[in-house]
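Visitor: sequence and predicted structure, then a few things I'm wondering about:
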Amino acid sequence: MSVLLLVFAGLLLLAVLLSSLANRTILSTAALFLVAGFLLGDGALGVVSLAPNDEIVATLAELALFAVLFTDGMRVGWKDLRTAWRLPGRALGWGLPLTLVVTALGAHYLVGLGWMESLLIGAILAPTDPVFAAALVGNEKVPPRLRQLLNVESGVNDGLALPFVMLFLAVAAGSESLHLGELGLELGLGIVIGVAVPWVAIKLERTRWFSASTAYEPLNALAIGLLVLALGKATHGNLFLAAFCAGITVATFGERQRESFEHFGELIAELFKLAALLVFGALISLPLLGSVGWRGWLFAIVALVLARPLAIWISFLGSGLNVREQAAVAWFGPKGFASVVYGLIVLASGIAAAQEVFQLVAVTIVVSILLHSSTDIVVARWFDDEQEVPAWYGVARRLRERVRKERGAS
């Protein structure tokens, strides 16, 4: 534990020192933690020794996903969803399930997994990660509708994929209808906790008896999140669905609470994400990557290059997006943090195909991080006016106009 903490602290300091460079180049802090975990894990140097059944793995995955879903939910209050639903609705209502289905077909026919395990992999790999689209979203020359689409989609799809992951995992574990009923109760209880706790807390603060000071304002949403986490643990409600619903509830009813917590919350979520990537990398080894065979690597390519682009193309037929915009949305469907944690949850679940599912998920995420983190700057520059119209093009056009005028004068 102490070694893991030391390694994480050192990598975090290095990431901070390199963060400005990473914003201008293809360098990615996410890739840094993943690669460092791989090199320092048992598969290479053996500095960080972890096993899938270690308590730290499950605990970190749980806390990290809770924090990320809570902050994701805060990005998309009901008002945001209602005013900006047209294009994100296509990506989430059609693109997400189509990506799930195409990915599942690849897992079944290319690798030979059973249908339930294939659907589980599809649900795990369906969400996208906004980290690798940061250069695109941050480029003011990118059309606002495209930036809004990527923001809303990446903020919502982690939570939307969660029930499918839980359902397919329960069925793959051999659950009977009674257990599925318990799963439904768990999900429903998570929704109730996630909506009720923040709503009551926000209403209490608006009474004449309570008021948060400026210094404690950022802790308001943190206290709500911790209370949701504790109640979910105590009642066995689904923590992740509770976190996502709590974030949406705060964003909907407590705009001030959301604004005061936004920067603080993003930092907390980022810490957990980087720690989970380090642990995920430490669980990957060369034998694991090699054991998937050429079919597993082919599946990873299909999941990244075919599943998402095909789903987006179908989803955005007649949407008004031009070819360049559709291509950008289709390519930026990277498999990131949510897929990492879902993969860790499956690995610790004990289902018969847990190791095989984790291997395929791990290979796909590794390829995705390497490909998407090295192409975000390139794709973002598609929308740069100077890149779109090179300088020589303007000079050549002026020369042609001058020649045309001279010929007309003669």
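Guide: It's in. Numbering: from 1, shown residues only.
Visitor: contacts and neighbour counts: CA atoms only from here.
Guide: Fine.
Visitor: is Leu162 in a helix, a strand, or coil?
Guide: helix (DSSP: H, G, I helix; E, B strand; the rest coil).
Visitor: what about it, how many neighbours?
Guide: 19 (other Cα atoms under 10 Å).
Visitor: now for it: which residues touch it?
Guide: Neighbour list for Leu162: 123, 240-241 [criterion: Cα atoms under 8 Å, 6 or more residues apart in numbering].
Visitor: how far away is the residue positioned nearest the centre of the chain from Asn157?
Guide: Among the residues of the chain, the one closest to the centroid is Asp129, at 2.9 Å (Cα atoms, centre = their mean). To Asn157, Asp129 is 9 Å away according to Cα to Cα, to the nearest Å.
Visitor: once you drop chain neighbours, what's closest to the residue nearest to the centre of the chain?
Guide: Gly336 (4.9 Å; Cα to Cα, 6 or more residues apart in numbering).
Visitor: same deal with Tyr342?
Guide: Closest to Tyr342 by Cα to Cα, 6+ apart is Ile124, at 6.0 Å.
Visitor: from what I can see that neighbour touches Gly343, true?
Guide: Yes: between Ile124 and Gly343 there is a contact at 7.0 Å, judged by Cα atoms under 8 Å.
Visitor: what touches both of those two?
Guide: Common neighbours of Ile124 and Gly343 (Cα under 8 Å, 6+ apart) are Val361.
Visitor: OK, contacts around the residue nearest to the centre of the chain?
Guide: So Asp129 contacts 154, 333-338 (Cα under 8 Å, 6+ apart).
Visitor: how much space between it and Phe70?
Guide: 15 Å.
Visitor: same check, this time on Ser118
Guide: 28 Å.
Visitor: more crowded one of those two?
Guide: Under the neighbour definition other Cα under 10 Å, Ser118 and Phe70 were set side by side, and Phe70 has more, 31 against 26.
Visitor: in addition, the following structure is provided for comparison:
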Amino acid sequence: MDGFYIAILIGTALVLLAAFSSLLAYRFGAPLLFLFLMIGVLAGVDGLGIEFSNNSLAYMLGSVALAIILFDSGFGTSLHSLRIAAAPALTLALLGVVLTAGLFALAAMVFLRFTFLQGMLLGSIVASTDAAAVFFLLRIGGINIRERVRSTLEVESGSNDPMAIFLTMAMVSVLSASSSEDIGLSMLLLFIEEMGIGLALGLAGGMMIVTVINRFAKDRGLAPIFVLALALLVFSFTGAVGGSGFLAVYVAGIFAGNKRIQSAASIRRFQDGLTWLAQIIMFLVLGLLATPSQFPAIILPALALAFFLIFVARPLAVWLCLLPFDFTQQENSFIAWVGLRGAVSILLAILPILGGLENGQIYFNTVFIIVLVSLLLQGWTIKPVARRLGLIIPPRMGAIDKLELDLPGAANHELLSYRVIKDSPVMRGERIPRWAVPSLVIRDGRSMRYQYAGRLRENDQVYMFVAPTYTHLLDRLFASRAPVDADDAEFFGAFSISASRPARELDSAYGPGLLYDSEKDVTIAELVSMRLGTRPEYADRVRLGSIILIVRDFDEQEHVKSVGISLEPLEPATSLPIFINLREIAHRLRDYLRRKRRKVREAIHPAVGPASEPAGAGEENDR
């Protein structure tokens, strides 16, 4: 019993130390998950002397923690984010993982003298981005970027773990087996089986969670326990029948998080705390497994592989996967940079040891060093890189102090509580819309009906009922003024115009030739939607010849209200011909061919130069 109490004491102390380290991370911008990992390392065998070498237990604890993190990641992913980012994110999660692993395998053959299959195993281990690291840095790190880019990174980080886990397990099986016949076909069949079962059972599990919570979880305190238990049931049952439990629990989270569910606010608060605990435990346990005294023997090739992954393998895989999608060079560069490796890679590095492979410890030590470099280099520089690439967009509104309160049963309204903030529109006298029903105001500790409260004052707490689809409109009323930095003032261009004006005015002012004939009879808002191919989001950009239209504001119906016009083209992220999409490649090829044709015409007819050609003749000949 003394040993039991001491183990609990040490474990609790480490968790508390990791939790308090978040204060340091927020103050100095340090990568928080790196601190968690280093606390485990410093407490380990080469630090304080805590000896922990149970790889099987570490893998089981890490798998459960990862299942909890993936469920919460899915639970917090809206259908809107999934809809605008599904195609590029899933391409990165499937094809991107394979490309990264294959490119990395070639480097492992050079630096570690591995065979291609051994390099492919190492590449599979480090091929996926870490969901915990990406979600933390994007959601909590204060990085405000375009919605489609953020959603792509979040959905990719949540969905590429099952692919990396499948590849790693398959490669361990291949390297453990004596026969290598029909490897490709057997892996393809296994992939279809695991992912198909995982997707099907994930959807079924999400339906089960919603049904059980809405019918049986009458006690608000039991609802989060039901959700946790059912999520782990989906994970474990799917794995037991041969499917991907990690994919299933992520899909179940997406389904349940986008349905009307009782006690949703309580579940989200519980999930937030539980996910933090899962991250801390997973990073601490994996840090305890490390033996830094073994690192010097492998440090140089591991560092070379880390830099190859960060600067070559990940960027090339991202560029090839995102070629068909309309991301700018700056956005592709940022997506390539936000390829953080974390606890998932270290967790998968345990599998070669458990599989009894030769050089199993080399896999683990190499991956551990790669993860440390990634968390330090990429984790510490994400915000400066985003600012350098011009991707941080001005906030639409400032701080909001809002609390969502649970209503019993399947109510079709939400009860929200807002604190009136200084400089908010409602503080300045703007009226609350009719579709919101204010019921109570708490002022200086006293409650009163809204009708008798008079004009709202700073720090008033207002309670009101509202339909869920309108909550974002109320947020604008109760938000403080958004701070505008000097750099942000230039983000939307030289000036703004109304999006309801006809698009032909742009062609007259900055053309001709900016628009196709079918675009001249639409409004600027409709033109932006047509060029984007989807519903415009805040800060979306559309290039029209020498000008750029930037979505600036929306009306109450979420239609584009105004756009900014930038007369200065964006500087390329790099002078190298990478990270450009197919449309940009086509434009550059067209311009190149036009210049070649013009030079040929001038060589054939030297007396007929550009100055003597009638207006539009060159363009007509180009056509």
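Guide: Structure's in. What do you need? Nothing here was measured: the structure is a model prediction, and the numbers come from that model.
Visitor: closest one to Trp85 of structure 1 out of the contacts of Leu162 of structure 1, please.
Guide: Closest approach between these and Trp85 of structure 1, by Cα to Cα: Leu241, at 21.0 Å.
Visitor: which helix or strand contains that closest one?
Guide: helix 239-253 (DSSP states H and E).
Visitor: that helix: how far from the chain's middle?
Guide: 17 Å (Cα atoms, centre = their mean, to the nearest Å).
Visitor: and the helix or strand following it, how far from the chain's centre?
Guide: Following helix 239-253 of structure 1 in sequence order, the next helix or strand is helix 255-282 (DSSP H and E). Centre-to-centre, helix 255-282 of structure 1 and its host chain are 12 Å apart (Cα atoms, centre = their mean).
Visitor: for the following helix or strand past helix 255-282 of structure 1, which outside residues touch it?
Guide: Next along the chain after helix 255-282 of structure 1, taking DSSP H and E as the criterion, comes helix 286-291. Contact partners of helix 286-291 of structure 1, identified using Cα under 8 Å, 6+ apart, comprise 43-44, 359, 363.
Visitor: same thing with stretch 80-97 of structure 1?
Guide: Here stretch 80-97 of structure 1 makes contact (Cα under 8 Å, 6+ apart) with 126-127, 148-150, 152-153, 157, 308, 311-312, 314-316, 319.
Visitor: between the residues you listed, which is nearest Ala135 of structure 1?
Guide: Leu150 (11.6 Å).
Visitor: from Leu33 of structure 2, how far off is the counterpart of the closest one in structure 2?
Guide: Here Leu150 of structure 1 is matched to Leu153 in structure 2, going by TM-score structural alignment. Relative to Leu33 of structure 2, Leu153 of structure 2 is positioned 18 Å away (Cα to Cα).
Visitor: now Ile281 of structure 2
Guide: Distance from Ile281 of structure 2 to Leu33 of structure 2, by Cα to Cα: 11 Å.
Visitor: okay, those two: which has more neighbours?
Guide: More neighbours surround Leu33 than the other of Ile281 of structure 2 and Leu33, with 27 against 22 (other Cα under 10 Å).
Visitor: the more buried one: what's it in contact with?
Guide: With Cα under 8 Å, 6+ apart, Leu33 of structure 2 has these contacts: 133, 279-280, 283, 375.
Visitor: which non-adjacent residue is nearest the equivalent of Ser349 of structure 1 over in structure 2?
Guide: Here Ser349 of structure 1 is matched to Gly355 in structure 2, going by TM-score structural alignment. Of all residues not flanking Gly355 of structure 2 in the chain, Val172 sits nearest, at 6.6 Å (Cα to Cα, 6+ apart).
Visitor: for whichever residue in structure 1 pairs up with that neighbour, helix, strand, or coil?
Guide: Aligned counterpart of Val172 of structure 2 in structure 1: Leu169 (TM-score structural alignment). Following three-state DSSP, Leu169 of structure 1 is assigned to helix.
Visitor: how much space between Leu169 of structure 1 and Ala352 of structure 1?
Guide: 11 Å.
Visitor: just checking, what packs against the helix holding Leu241 of structure 1?
Guide: Helix 239-253 of structure 1 is packed against helix 55-75, helix 78-83, helix 144-172, helix 177-205, helix 217-235, helix 255-282, with contacts defined by 3 or more Cα pairs under 8 Å, 6 or more residues apart in numbering; DSSP states H and E.
Visitor: okay, and Ile548 of structure 2 sits in which element?
Guide: Secondary structure (DSSP H and E) places Ile548 of structure 2 in strand 547-554.
Visitor: now for the residue nearest to Tyr342 of structure 1, how many residues are close by?
Guide: 28.
Visitor: okay, buried residues for stretch 271-279 of structure 2 please.
Guide: For stretch 271-279 of structure 2, the neighbour count (16 or more other Cα atoms under 10 Å) marks 271-272, 274-279 as buried.
Visitor: how about stretch 322-342 of structure 2?
Guide: Here stretch 322-342 of structure 2 shows 322-323, 326-342 as buried, counting by 16+ other Cα under 10 Å.
Visitor: and Gly296 of structure 1, what pairs with it in structure 2?
Guide: So Gly296 of structure 1 corresponds to Ala302, using TM-score structural alignment.
Visitor: tell me which residues touch the spatially closest residue to its match that is not a sequence neighbour, please.
Guide: Leaving aside its chain neighbours, Ala302 of structure 2 sits nearest to Thr366 (5.2 Å; criterion: Cα to Cα, 6+ apart). Listed by Cα under 8 Å, 6+ apart, the contact set of Thr366 of structure 2 reads 298-299, 302.
Visitor: so which of these hold up in structure 1?
Guide: Among those, the ones still in contact in structure 1 (both residues aligned by TM-score structural alignment, their matches' Cα atoms under 8 Å) are 298, 302.
Visitor: closest to Ile550 of structure 2 among the contacts of Thr366 of structure 2?
Guide: The closest of those, once distances to Ile550 of structure 2 are taken by Cα to Cα, is Ala302, at 43.2 Å.
Visitor: run a quick neighbour tally on that closest one.
Guide: There are 25 residues near Ala302 of structure 2, going by other Cα under 10 Å.
Visitor: packing partners of the helix or strand harbouring it?
Guide: Assessed by DSSP H and E, Ala302 of structure 2 sits inside helix 299-308. In terms of contacts (3+ Cα pairs under 8 Å, 6+ apart), helix 299-308 of structure 2 is packed against helix 97-111, helix 360-377.
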